[in-house]
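Colleague: Following is a predicted model, sequence given first.
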Amino acid sequence: MTLDHLFFTGLNVLLAWSVYVALLTGSLSFAQGAFMAMGCYGAGVLTVKFGLPLLPATLLAAVGAAVIAAVIGYPALRLRGIYLILVTLGMTFCVRVLLENVDYVGGVSGFGGMVGADLQAVLMAVVIVGALLFWLSRSPLQRIFDAVREDDRVAAAMGIRVTQIRLLGFAAGAAIAAVAGSLYGHYMNFVRPENFDVLLSVYVVLYVVLGGVNNLWGPLLGATVMTLLPEYFRVLADWRPTVFGLAILILLLFRPEGLLSFRTRTSRAKKATAP
């Protein structure tokens, strides 16, 4: 296992948590590729073109991605199911096409010159984001998220502003993905729009589904396994994709709730009050 493996494991954990935050309010987002690109290119422009240090550039890019997510999410989060998935997938596709046509950031040729990120930076980001999400899981806000996810009509009847809560989760996920994008760009030093395609967003959602969607540690485990496990299949040469795909299929069949799944407090409360 190399430093690159550890770096990308931490990066994928951040991306998995960015999906998990949106899922807390019942919104499944496939726009993480778009938000990651916003963080990468946004922070890259600030560091390369304007000479800003990496930390403030990353924070500004994360805030910018969150604001854009809130603006786009306001109409989008009124949709449900497949319609929301299509809108968020379309968002990722549109951002990639936009970047390919903006010469200021290199267009299809790519954007380079970004430096400063290393393994320590991504591990620090994982610790900070993990600590914030752990605090969230113990805070009253978690119960509000649970109520919106379980039944938004009942939550609205209780006086909860459902749309605003969903926007909060969506924007928070965008900010986390943007932080991951900034660290990715400043670690790789050079990126192209094709690095942030729709397939990236699909993989990130898969990390969460395989790890477990109803607790903080499931996405962490799923991202870690999905990042490191393919390396152990290298001995299989050309059979590696087939065997890896079969392993995922078997897991989904026999453990559909994910590798690490346990009941949330909402589920336990429902069971406790059931006749």
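Modeller: Sure, I can see it.
Colleague: only C-alpha atoms for contact and neighbour calcs from this point on.
Modeller: OK.
Colleague: looking at this, Ser29 is in a helix?
Modeller: No: counting by DSSP: H, G, I helix; E, B strand; the rest coil, Ser29 is located in no helix; its state is coil.
Colleague: for it, what are its contacts?
Modeller: With contacts defined as Cα atoms under 8 Å, 6 or more residues apart in numbering, Ser29 is in contact with 19, 22-23, 84-85, 88, 170, 205.
Colleague: roughly how far apart are it and Asp197?
Modeller: 14 Å (Cα to Cα, to the nearest Å).
Colleague: tell me the contacts of Pro230?
Modeller: Contact partners of Pro230, counting by Cα under 8 Å, 6+ apart, are 240, 244.
Colleague: ah, wrong one, I meant Tyr232
Modeller: Taking Cα under 8 Å, 6+ apart as the test, Tyr232 contacts no residue whatsoever.
Colleague: Pull up the gap between it and Leu249, please.
Modeller: Tyr232 sits at a distance of 18 Å from Leu249 (criterion: Cα to Cα).
Colleague: Would you state the strands of the stretch 51-200 of the chain in chain order?
Modeller: Per DSSP state E, counting those that start in this stretch, the stretch 51-200 of the chain carries strands over the ranges 111-112, 190-191.
Colleague: So what's the gap between the first one and the chain middle?
Modeller: Centroid displacement of strand 111-112 relative to its chain, using Cα atoms, centre = their mean, to the nearest Å, is 23 Å.
Colleague: One more to weigh against that first structure:
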Amino acid sequence: METPALPVPEARSVIPAGLRGIFPVLVALVLLALFQWLVSESPFAVYLLSVMGVNIILAVSLNIVNGMTGQFSIGHAGFMAVGAYISGVLSLNLKEVALSFLPVAASDQVLFTVALLVGGLAAAACGFLVGLPSLRLRGDYLAIVTLGFGEIIRVVVQNTNAFGRALGLSGIPQYSSPYMVYFWVFLVVLVARRIAGSSHGRSLWAIREDEVAAEAMGVDTTGYKVRSFVISSFFAGIAGGLFAHFVPIINPGSFTFVKSMEIVVMVVLGGLGSTTGAIVAAILLTLLPEGMRSLFNALGTEGSLAQKVDQIRMPIYGLLLVVLMLSRPQGLFGVRELWDVLPRWIPRKRRGLS
């Protein structure tokens, strides 16, 4: 006679049910405060990490459109410019304003957050206006439309007095910090992962794999493409706002077609559809120029190559992209995430599979 199996007690979470949704955010806030304290002593580290964080936001947000939805946008720098200039002008107009019920530092951060959100919403509105008519197009035609939008934005700010024209916009309060930058990095990664694991994400994947079949199955392809475009544009605007608040001056030269292609290279290098792939590629391509500059300085070429890193990095990016397309067309991770690759390097006994 077999002994009946005893019921296995359910594992109880030590986190109260009401805090489970917000718990990752609370942990992130504590870790970011520690991170800010560790890097605050080095201005160069603060600047480099801030640039890296902005690039991560841009790459992950573009991955929602180019990777998950399978579209091809090459005008992401245009949405970044919208967020940068709108939030920058708003901060310039509000920098003398203080909220009397808050300390000065807290008041500045509240106004900075408002400026960021306004810049992000302005970029999202532009994304909606561009995406609604143009996302009925596919492939190269969509790429041409987004490229044209990016150039239109650049020409507009270059010829508008309120945006400083070609000389750029200076005097923007330097409110940005690694804490704020990486808080938005955390948010864009969280949103991207939540979208990828939801029913909306499955619709985006279906559009990527076969748009005609997805539409035949009842997926509102145009609606989902516009939504992904708006979300992507919003975070690009946030990245632009963060960028505008830690550089001395913003000018149209920071938001050219070259910047858009740099973001596209990050997404393709990491793997179209992989959020962690976009993060790894953004980190690598942000550190690459600094590594090249340090190498050239060590070789004693300070007066030649070391000063031309910004000019030669794009040909190097192009060469990397050609090599990658020939050797690994799907990118570093393909559509997988970092945690899907790491277990291959861990012994089976440690994973509890044997």
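Modeller: Nice, thanks for sending it over. Keep in mind that this is a model prediction, so the values were computed, not measured.
Colleague: re the thing from before, want to throw the contacts of Ser29 of the first structure into TSV with distance to Pro219 of the first structure and neighbour count?
Modeller: TSV is the format used below for those (distance: Cα to Cα, whole Å; neighbours: other Cα atoms under 10 Å):
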residue	distance to Pro219 of the first structure	neighbour count
Val19	9	31
Ala22	13	24
Leu23	11	22
Leu84	21	19
Ile85	19	18
Thr88	20	25
Phe170	16	31
Val205	9	25
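Colleague: Tell me the one of those residues nearest Val126 of the first structure?
Modeller: Taking Cα to Cα as the measure, Val126 of the first structure lies nearest Val19 of the contacts of Ser29 of the first structure, at 14.4 Å.
Colleague: Tell me who's in contact with the aligned partner of the closest one in the second structure.
Modeller: Val19 of the first structure maps onto Leu62 in the second structure, with residues paired by TM-score structural alignment. Going by Cα under 8 Å, 6+ apart, Leu62 of the second structure touches 73, 76, 232, 263-264, 267.
Colleague: Give me the subset of those lying in helices.
Modeller: Of the contacts of Leu62 of the second structure, the ones assigned to helices by DSSP state H are 76, 232, 263-264, 267.
Colleague: Would you format the contacts of Leu62 of the second structure as CSV with distance to Asn55 of the second structure included?
Modeller: Listed next are the contacts of Leu62 of the second structure as CSV, based on distance: Cα to Cα, whole Å:
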residue, distance to Asn55 of the second structure
Ser73, 16
His76, 11
Ser232, 13
Ile263, 7
Val264, 11
Val267, 11
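Colleague: Redo the strands of the stretch 51-200 of the first structure as CSV? Include distance to Asp151 of the first structure and mean neighbour count.
Modeller: Formatted as CSV, the strands of the stretch 51-200 of the first structure follow (distance: least, Cα to Cα, whole Å; neighbours: other Cα atoms under 10 Å):
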stretch, distance to Asp151 of the first structure, mean neighbour count
strand 111-112, 44, 21
strand 190-191, 41, 20
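Colleague: got the residue ranges for the helices in the stretch 51-200 of the first structure?
Modeller: Secondary structure of the stretch 51-200 of the first structure by DSSP state H, counting those that start in this stretch: the helices cover 54-76, 81-100, 119-137, 140-150, 152-157, 162-188, 198-211.
Colleague: Now do the third one: which elements does it pack against?
Modeller: Meaning helix 119-137 of the first structure. If you count contacts as 3 or more Cα pairs under 8 Å, 6 or more residues apart in numbering; DSSP states H and E, helix 119-137 of the first structure packs onto helix 3-23, helix 162-188.
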